[in-house]
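Visitor: Sequence first, predicted coordinates after that:
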Amino acid sequence: MRKQLAVLAATAVLGVTSALAAHPFSDVTAQDWAYQAVERLAAEGVIEGYPDGTFKGQRNITRYEMAQMIARADAHQDEVTAEQRATIQRLANEFANELQAFGVRVNRLEDKVGNFKFSGDARLRYDNVYPGEHGTETLNGKSSFYYRARLKFEATIDEKTKAAVRLSTGDTRFDEEGHSGTSVDEVYVQHQFGKHVLATVGHKDYIVGNGLTYDDSFSGVKLRIGDEKLNTNLSFGYINSNGKKAVSIYEVGYRPNQSVNLKGFYIDRHSSKSNNDKTKKLTDIFGGSLDVYLGSDNKIWLGGEYARKERQGADGESWIVGGGYGKADILQSKTWDVKVQYFNFKKETFVKHTTYDVPTYYYNFVPAHANSKGWLATVDYTLTKNLGLSAYASFKSKTQDNVNKPELYRLDLNYQF
């Protein structure tokens, strides 16, 4: 883009209205078509010329020069319309790398461009995890394409309070009929009490530990107390476990540095009523996880997670352990990582909606992960900024009695915005 065109666009975006300066650039005259735009932005300090007093309007503007104009526009946040502020924010996001390169924090601009923003993601998935027509206990082996799209709206109520709503299509097979359409899968309010207490009330995604036992929705109240080094989560509400189940979840996280991350958790599953209307106490679950990152760039990963039903003994255990190399980042093109993990879920284990893409077996269309063990390989690669590809495959999967089980394969294409 020519420099004069960029300046004219900036004038329209910023809406500056100060008095014109008296010919600050020797190569810009009153006869030039961009004269008024150049003069206005120069008077506001949004643009600067060269040491010899020229503007050089015919040369192409660089991304860094454009980013500087966006950064200087920060001074005019209180003088522009909501539409103009939204345009400035979109430009700030587009030129985030250049802004950060010379020390301008995009977050500072975000704080001043109104109280509303949105983000989202889309996923195309291909796998062989489909329960079949009669809900058999083994994986059917039918390969299917799925799609999912989500759009999240966040509103800042004040400097300590925000509200969010997320719409989702859910995972939908391409050949599926009668899909119910888009639904609200997150709606919550968050409030910061002081520096170390964050309260969340509503319906939101929830990961217990690193997600071995549960990675799905949670409805209720969650209190996060502490900081990035040491924190505690206290949660009271309902999880999705073959219907809504009342729980209290207690978690502790400790991260002394960027190389070590340790977590512990306890899930208290509240009493329910059985068919004969007598109170039935559900088994509680406890566990923990450890992640260690090695090397000068922390690209070598070793980690694992363990969980156990309190009254089931060894039959209630589940664990996964593995290692990997690399660091895939959806915001950085051509980054990648690979992982290999071994999983072992005993017959009475509590693994309901797990983070890990281990083989999923169905009984009457209910996903089950118990009574299985084997290996899982994962590869992640960022094709370009905001577009990533992930591949998963299980191998040597067996029951606890060493009976072979069908293997899983999955390919995900993820886009976020």
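Guide: All right, it came through fine. Residues are numbered from 1 along each chain as shown.
Visitor: Every contact and neighbour count from this point should use C-alpha atoms.
Guide: Noted.
Visitor: isn't Phe365 right next to Pro131, touching?
Guide: Yes - at 5.9 Å, Phe365 counts as touching Pro131 under the criterion of Cα atoms under 8 Å.
Visitor: Give the closest residue to Ala96 in space, chain neighbours not counted.
Guide: Using Cα to Cα, 6 or more residues apart in numbering and skipping the chain neighbours, the partner closest in space to Ala96 is Val106 (6.3 Å).
Visitor: Settle this for me: Leu230 is touching Arg255, isn't it.
Guide: Yes - under the criterion of Cα under 8 Å, Leu230 makes contact with Arg255 at 6.4 Å.
Visitor: Mind listing what's buried along stretch 249-261?
Guide: Neighbour-count burial for stretch 249-261 flags 249-255, 259, 261 (criterion: 16 or more other Cα atoms under 10 Å).
Visitor: take a look at this one as well, against the first:
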Amino acid sequence: MKKSMIMLFTIILVLSIAGTAVAANDFSDVAARHWAYDAVSQLQQAGLVDGYSDGTFRGDKALTRYEFAVVIARGLENYTKANTQQKGLLDKLSAEFAAELNNIGVRLNKLEKNQPNLKFSGNAEVRYTSQDNNGTVASSVGGAYRIRLNGVAKVDDNTNLGLRLASGTTKAGTKYKYSSATFTSFGANSAADDNKNNVTLDRIFLTSNIGAVQTTVGAQELKLGTTNFIVDSGVTSFDGIKFATAAGAVNLVGNWGRQQKNSNTTIEVASLEAAAKQGNFNYGAGYATLKDRGTVHTTLAEYLYGNAKYQFDAGFSLGGEYVYNQQSDSDKTAWTAIATIGDQEIVKKGQNNVVVKYYRVGKNSISRLTSYSLQSKAGAGVTEAFSDVRNLKGLNVAYNYGFSKNLTAYVAYQKLTDREAAAADDRGFRYYRAAVVAKF
């Protein structure tokens, strides 16, 4: 039924834009005083039909019999939600437009057979940033963009193939780079390797259910925790295997695999997480190790972490995450707190919220796989050591607004403070940003 309704919505969109495109005797307008208009209006007010593709029923516009059938079909999907009177209206409408409803069913069956197995969705972000680097390196003003395209193909009833195509900057010798610089700057110098616009197939994996365990194998997202604080999961991938299952009310996820930096460094990842929910309270804990299996074998990080989030009401939630790197001798803790004020998700027109994030990071706590990094001082020869993030604290405040279900925008302010540097070596910075995000 869900596939059929997707096609019905497509037909509604085509009809609302293009009008009638076939013989008039098949798609003649329904008379303005026809009882069906009043019946459908009542069903729309009850929330049982959506009408046109923009969610309205245009009572001031004459509908064809075919358009009526499409709207009625939407109401029939909600038949079990209707009361006795509303069911009577749906039954009466179904009888009146039986031929058209049957015609839709025949056409949908033909269309479904021709649908491609590989389906894509994605998002694109265009942003403009003004950044002040505290005088240690030149401040910057400019725009950038990024596109990510996700594909899913059904292999059989139990298995799917997933992939991702992503634009971003390149870096020689890097497979899954530490840097989170995935945006390409406007007017970037194509001769500079770090500024090239490069589109890559950065993820491809198979997901299958083996009994009660969902198993994913291949190049896939690396996700530790729930807030993207330990690892920026939108950027970071790894080659390996993931297991996900449930033990009663507890969800369990395990990862094992490798992330290649270059010919001399290969990071081995292993983790196990548990998460649960009680009412409005979500919480979880995990353990992860990151080891260099390249030229020199060493343990880079050994994380113990926990997270929690409480939904106070529809307009306010508070959460956070704490990380302890027991591999380090000092500066080994990091934490973040996140408050969301307003709509908790931006999924339709007019929704908005303010998200406030505060974080405090010890120099040896989290790695460059996170997105929280201070500026490198010009000419300082800073290495790309795995844990070279330095002591820092940060504040990010963002306002998000939905222009529609698939088009949102945000404005943000962020300040990162270098907690250990002298004034001449201060690598902190602040920025103001405006962005538009499109989902498709």
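Guide: Nice, thanks for sending it over. Remember, predicted model here, so these are calculated numbers, not experimental data.
Visitor: just to revisit the earlier point, which of the buried residues of stretch 249-261 of structure 1 fall in strands?
Guide: Secondary structure from DSSP state E places 249-255, 261 of these in strands.
Visitor: could you dump the residues you listed to TSV with distance to Gln4 of structure 1?
Guide: Formatted as TSV, these follow (distance: Cα to Cα, whole Å):
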residue	distance to Gln4 of structure 1
Ile249	59
Tyr250	59
Glu251	57
Val252	56
Gly253	53
Tyr254	53
Arg255	51
Asn261	51
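Visitor: Look at Phe365 and Pro131 of structure 1 and report which has more neighbours.
Guide: Pro131 (22 against 15; other Cα atoms under 10 Å).
Visitor: For that one, give me its contacts.
Guide: Pro131 of structure 1 makes contact with 138-140, 361-363, 365, according to Cα atoms under 8 Å, 6 or more residues apart in numbering.
Visitor: In space, what's closest to the aligned partner of Ala285 of structure 2 in structure 1 - neighbours in sequence excluded?
Guide: Aligning on TM-score structural alignment places Ala285 of structure 2 opposite Gly264 in structure 1. In space, and not counting its chain neighbours, Gly264 of structure 1 is closest to Gly288: 4.0 Å by Cα to Cα, 6+ apart.
Visitor: Let me know how buried the one you found is, in neighbour terms.
Guide: For Gly288 of structure 1, the count of nearby residues is 22 (other Cα under 10 Å).
Visitor: hmm, back to that, between the ones in strands among the buried residues of stretch 249-261 of structure 1, which sits nearest Gln312 of structure 1?
Guide: Ile249 (19.1 Å; Cα to Cα).
Visitor: if I line the two up, what does the closest one land on in structure 2?
Guide: Under TM-score structural alignment, Ile249 of structure 1 pairs with Ser271 in structure 2.
Visitor: any idea which element the closest residue to its match other than its chain neighbours lies in?
Guide: Closest residue in space to Ser271 of structure 2, ignoring its immediate chain neighbours: Ala288 at 4.0 Å, by Cα to Cα, 6+ apart. Assigned by DSSP states H and E, Ala288 of structure 2 falls within strand 281-293.
Visitor: If you count neighbours, what's buried in the helix or strand following that strand?
Guide: Using DSSP H and E, the helix or strand that directly follows strand 281-293 of structure 2 along the chain is strand 297-313. By neighbour count on 16+ other Cα under 10 Å, the buried set for strand 297-313 of structure 2 is 300-311.
Visitor: Can you lay out these as JSON lines showing distance to Lys363 of structure 2?
Guide: Shown next, in JSON lines, are the buried residues of strand 297-313 of structure 2 (distance: Cα to Cα, whole Å):
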{"residue": "Leu300", "distance to Lys363 of structure 2": "13"}
{"residue": "Ala301", "distance to Lys363 of structure 2": "12"}
{"residue": "Glu302", "distance to Lys363 of structure 2": "14"}
{"residue": "Tyr303", "distance to Lys363 of structure 2": "14"}
{"residue": "Leu304", "distance to Lys363 of structure 2": "16"}
{"residue": "Tyr305", "distance to Lys363 of structure 2": "17"}
{"residue": "Gly306", "distance to Lys363 of structure 2": "19"}
{"residue": "Asn307", "distance to Lys363 of structure 2": "21"}
{"residue": "Ala308", "distance to Lys363 of structure 2": "24"}
{"residue": "Lys309", "distance to Lys363 of structure 2": "26"}
{"residue": "Tyr310", "distance to Lys363 of structure 2": "29"}
{"residue": "Gln311", "distance to Lys363 of structure 2": "32"}
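Visitor: What is the nearest of these to Leu13 of structure 2?
Guide: Lowest distance from Leu13 of structure 2 to those (Cα to Cα) belongs to Gln311, with 36.6 Å.
Visitor: residues of stretch 330-350 of structure 1 that come out buried?
Guide: Per 16+ other Cα under 10 Å, stretch 330-350 of structure 1 contains these buried residues: 330, 332-333, 335-350.
Visitor: mind listing which of those residues are in helices?
Guide: Assigned to helices by DSSP state H, none of those qualify.
Visitor: what about the strands in the stretch 201-350 of structure 1?
Guide: Ranges of strands within the stretch 201-350 of structure 1 are 215-226, 230-240, 244-257, 260-269, 272-273, 279-280, 285-294, 300-309, 317-326, 336-345, based on DSSP state E, counting those that start in this stretch.
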